[in-house]
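Engineer: Let's see this in three dimensions:
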Amino acid sequence: MMQKKKVLSNIILIGLVSLFVDMSTEMVYPIIPLFLTASLGATPAIVGMIEGIAESIASLLKVFSGYIGDVYHNKKKLTFAGYSASVIYKLILLCASSWTGVLAARVVDRTGKGIRTAPRDALVAQSSEQGKLGGSFGLHKMLDMAGSSIGAFLAFLFVAKNMQYRTAFLWSIIPGVIGILLIPLVREERDTAQKNEKLSFRGLKLDNKLKLYLGVIFLFCLGNSSNTFLLLKAKSRGFTSSQVMLLYLIFNLSAAILAIPSGKLSDRFGRSAILVPGYLIYGLVYLGFALLTSKTGILLLFVAYGAYTAFISGAERAFIAEASPKEFKGTVLGLYGMLQGIGLLLSSAVAGVMWDKINSDAPFWFGGILGLLSAVAVAVILGYGRKAPKEAEI
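Structural biologist: Coordinates of the predicted model:
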């Protein structure tokens, strides 16, 4: 285990990488649905298909990159490669003249995410002090969402000042490059275990509670469509394009502010004490998007959606890392990401069809109901309010 100061500095470094790269990504992400629908003539169904295809490709890579990072102890190299794809993504966006070009760009971006996410999360887990895993993931998420907030604010400025979308794409490259240049400073612990030359998952012996939890995540993600639908919904409720950017900024700020407290609370009171309310908030937020029409109501829903993100992200990754075999934490975190991505593929495609064929409320009714069911299932599996035993040393 790293010394305390080195632990904290390593987690902060990983967080700063995420901050700059997410700043870069969020400078363009909330603009993408507007760019697709306003400039390229894409329908919500096409938007959903683009997000679904991109996320599904990324999801299939997460488990393999997590496993390779565990076995070959090259988590930092995989993290570097994955984050580098973020810059290539912006370059492709600059050249995109149709929705297929945006699809190609999103596939590159999500492929990078698929490569980097599990090894990066494993680095955070590896760098954490015993008993403070939730706080470590919370700190990382706070820096991650702080970068997203800055990026969302810059996206708002670009839209508010009527700058061309491609101008935002060009400027977004700068923070992405800064984030990538920080990665060599991150430390990775290496052990002397011999490499497994053959890719095999036979060593994964997951307990039944973790298996059930992963099953609930997949069920939940079937209704957890891309955030682009939240932005399109706000637009349909009468918000201007620049106001939509501000709503997205508010969501990111809410998540950033609550990330560390929620992670620390999960360390103190148990993961379920944070996860169950998190899924409950999600369900109510999605139902709110179907029911509420006032601008004040929509604003509050974006704040609450940030709270859901903060509650889930740190506590969930901490629980999965704790419940995973010591030598395969990255692999199981990758499996977790893969299930999320497959669910997002299906949910985004279904949401787009529901929006076009039924009405714009249908995807939110579906997601809200699945969110409430997931909250009940997590409470049953983990035992609501029951504090899990402390993790063995990572």
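Engineer: C-alpha from now on. contacts and neighbour counts both.
Structural biologist: Noted.
Engineer: Distance check, residue 378 against residue 277.
Structural biologist: Residue 378 sits at a distance of 10 Å from residue 277 (criterion: CA to CA, to the nearest Å).
Engineer: Repeat that for residue 164.
Structural biologist: Taken as CA to CA, the spacing of residue 164 relative to residue 277 amounts to 41 Å.
Engineer: Settle it for me: which of the two has more neighbours?
Structural biologist: For residue 164 versus residue 277, neighbours defined as other CA atoms under 10 Å are more numerous around residue 277 (21 against 11).
Engineer: show me the contacts for residue 85.
Structural biologist: Under the criterion of CA atoms under 8 Å, 6 or more residues apart in numbering, the contact list for residue 85 reads 108, 109, 111, 112.
Engineer: Buried residues, the helix or strand the third one falls within. List them.
Structural biologist: Which is residue 111. Assigned by DSSP states H and E, residue 111 belongs to helix 99-127. Of the residues in helix 99-127, those buried by neighbour count under the rule 16 or more other CA atoms under 10 Å are 99, 102-127.
Engineer: Tell me the helices and strands packed up against whatever helix or strand comes next after that helix.
Structural biologist: Read in the C-terminal direction, the helix or strand following helix 99-127 is helix 133-160, with elements assigned using DSSP H and E. For helix 133-160, the packing partners by 3 or more CA pairs under 8 Å, 6 or more residues apart in numbering; DSSP states H and E come out as helix 4-26, helix 99-127, helix 165-171, helix 241-269, helix 295-323.
Engineer: I'd like the structure of this one too, to check against the first:
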Amino acid sequence: MNKNIYSLALVSFFTDFASAMITPVLPIFIVYILNDGVDKLGVVIASATFVSYIFRILFGYLSDKYQIRKPFLIVGYLISAISKPLLAFSNTYQSVALLRSIERMGKATRSASKDYLISTYSKKNESGKTFGFHKMMDIAGELFGAITVFCIFYFYGSSEDILRNIFLLTIIPGIIGVFIVSFFVQDEHKKTENKKYQFEKKDFKLFPTLFFYFSFLFFMMGDSYFIIVAKEEGYAILFIPIFIIVLTLTQTLTSYYFGIISDKKGFNKVLFFAFLMGIFSMIAMKFSFIWIGFIFLGLFTVASLNAIRSYISINAINKASIYGVFYGGIAVFSSLGALSFGYIWQNFGQENALIFSLIGTVIIFILVLIKSKKEIFNNV
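Structural biologist: Here you go, the predicted model:
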């Protein structure tokens, strides 16, 4: 693989290291330290998710139109590195939502350009393999971040001061990531002919598949809610990072494999499997099989992302723009889904929220099966 692929993977490793130090802490911080309800957690998730993904449309457009890549990477990673530690000074869910939105703006700034560079530096017919490797490094960073939080909880406890200090410590891996992207990632030197920005006809053919994926995400319960379910089932805060370790380890061990399978067998089969794992994850949580639920969630996350990103890489003409639309769809559907799930949980209970998600995901799964059964079961 191209050396820039390795450099970008290292940047993602350290950035996701910092992010994973926040993942097991933030839901606990909002619901049990700030004493806000699950619906307020939904507001934080929704606002951060919306900002993170909707602005990728803008930056995907700018990346394609002006062929600017590396500057977006540097600015995006720098915003994320600086904003994460500021969570240590938050005392309301509104301030948490604001800071998370700023941090996610950094991700929005860099994501389309990053995916474009990965696609550009990928060898022919190896996009799934390359994205699988990159995702593996993403998740490896998350794994080490979660292990770090577990060690802190184990040796120092999980008091409010400890949680706030964890937020502060994220500055270290974050700045390392900024340094690597600034000095070890090369921009794309080849410039294509500057033409009027537009979607090609082939690009529009990707939209139906993307819509099914977005709809599934609307009903899919996010990892923050998985954490709260585990806490409500009686698990101590010490064990929360272990669940994230299980989640990320599952993704680390399977990401590269799913990338190769996507290249060889087609993205439809991988996406079908991913949806099935998403449904199984929520069934497991409903019946209190917490460990199994996190494993299935990991399989859903890594398989679906590898399949969709490889699909776009192979079929899109204006790649960065389609990646922007992809992330924009996630913004709308995931944020509305998080708000809906949090509202139902807070007002009608955890059980009804899970049933809502299960019914929705099963319906989408059946529709995908009907639409793509020939592609899914061909040469199985």
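Engineer: Just put the helices and strands packed on helix 133-160 of the first structure in CSV and tack on distance to residue 185 of the first structure.
Structural biologist: Putting those into CSV (distance: least, CA to CA, whole Å) gives the following:
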stretch, distance to residue 185 of the first structure
helix 4-26, 7
helix 99-127, 13
helix 165-171, 25
helix 241-269, 23
helix 295-323, 23
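Engineer: Tell me which of those lies nearest to residue 66 of the first structure.
Structural biologist: helix 99-127 (4.8 Å; CA to CA).
Engineer: What span of the second structure is that closest one aligned with?
Structural biologist: When helix 99-127 of the first structure is aligned against the second structure using TM-score structural alignment, it corresponds to residues 93-121.
Engineer: Stretch 14-33 of the first structure now?
Structural biologist: Under TM-score structural alignment, the match for stretch 14-33 of the first structure in the second structure covers residues 8-27.
Engineer: Roughly how far does residue 284 of the second structure sit from residue 290 of the second structure?
Structural biologist: Distance of residue 284 of the second structure to residue 290 of the second structure, computed by CA to CA: 7 Å.
Engineer: tell me which residues in stretch 28-38 of the first structure are buried?
Structural biologist: Neighbour-count burial for stretch 28-38 of the first structure, counted by 16+ other CA under 10 Å, picks out 28, 29, 30, 31, 32, 33, 34, 35, 36, 37.
Engineer: still on that earlier bit, what's the angle between the helix holding residue 111 of the first structure and helix 4-26?
Structural biologist: With axes from the mean of the first three to the mean of the last three CA atoms, to 10 degrees defining the directions, helix 99-127 of the first structure sits at 170 degrees from helix 4-26.
Engineer: Is it correct that residue 154 of the second structure is in contact with residue 238?
Structural biologist: Yes - using CA atoms under 8 Å as the test, residue 154 of the second structure is close enough to residue 238 to be in contact (6.7 Å).
Engineer: now the counterpart of residue 48 of the first structure in the second structure: how far from residue 97 of the second structure?
Structural biologist: For residue 48 of the first structure, the aligned position in the second structure is occupied by residue 42, per TM-score structural alignment. With distances defined as CA to CA, the gap from residue 42 of the second structure to residue 97 of the second structure amounts to 10 Å.
Engineer: Mutual contacts of those two, please.
Structural biologist: Residues touching both residue 42 of the second structure and residue 97 (CA under 8 Å, 6+ apart): there are none.
Engineer: what sits against residue 74 of the first structure?
Structural biologist: The contact partners of residue 74 of the first structure, by CA under 8 Å, 6+ apart, come to residue 68.
Engineer: Please say which position in the second structure it maps to.
Structural biologist: Alignment of residue 74 of the first structure against the second structure is given by TM-score structural alignment, with residue 68 as its counterpart.
Engineer: go on, residue 245 of the first structure?
Structural biologist: Here residue 245 of the first structure is matched to residue 241 in the second structure, going by TM-score structural alignment.
Engineer: wait, its match sits on residue 147?
Structural biologist: Yes - taking CA under 8 Å as the contact criterion, residue 241 of the second structure and residue 147 are neighbours in contact, 6.8 Å apart.
Engineer: follow-up on the earlier one: more neighbours: residue 154 and residue 238 of the second structure, which one.
Structural biologist: A side-by-side neighbour count of residue 154 of the second structure and residue 238, using other CA under 10 Å, places residue 238 first with 17 against 13.
Engineer: Show the contacting residues for that one.
Structural biologist: With contact set as CA under 8 Å, 6+ apart, residue 238 of the second structure has these partners: 150, 153, 154, 157, 158.
Engineer: Could you do residue 116 of the second structure as well?
Structural biologist: Listed by CA under 8 Å, 6+ apart, the contact partners of residue 116 of the second structure are 319, 320.
Engineer: Wait, residue 149 of the first structure touches residue 255, no?
Structural biologist: No - if you go by CA under 8 Å, residue 149 of the first structure and residue 255 don't touch, sitting 9.2 Å apart.
Engineer: quick one, which of the two is more surrounded?
Structural biologist: More neighbours sit around residue 255 than around the other of residue 149 of the first structure and residue 255, counting by other CA under 10 Å; the figures are 30 against 27.
Engineer: Run through the residues that contact the residue nearest the centre of the second structure.
Structural biologist: In the second structure, the C-alpha nearest the mean C-alpha coordinate belongs to residue 301, at 7.7 Å (CA atoms, centre = their mean). Residues near residue 301 of the second structure by CA under 8 Å, 6+ apart: 251, 274, 278.
Engineer: Settle this for me: the second one is touching residue 300, isn't it.
Structural biologist: What that stands for is residue 274 of the second structure. Yes - taking contact to mean CA under 8 Å, the distance of 4.3 Å between residue 274 of the second structure and residue 300 places them in contact.
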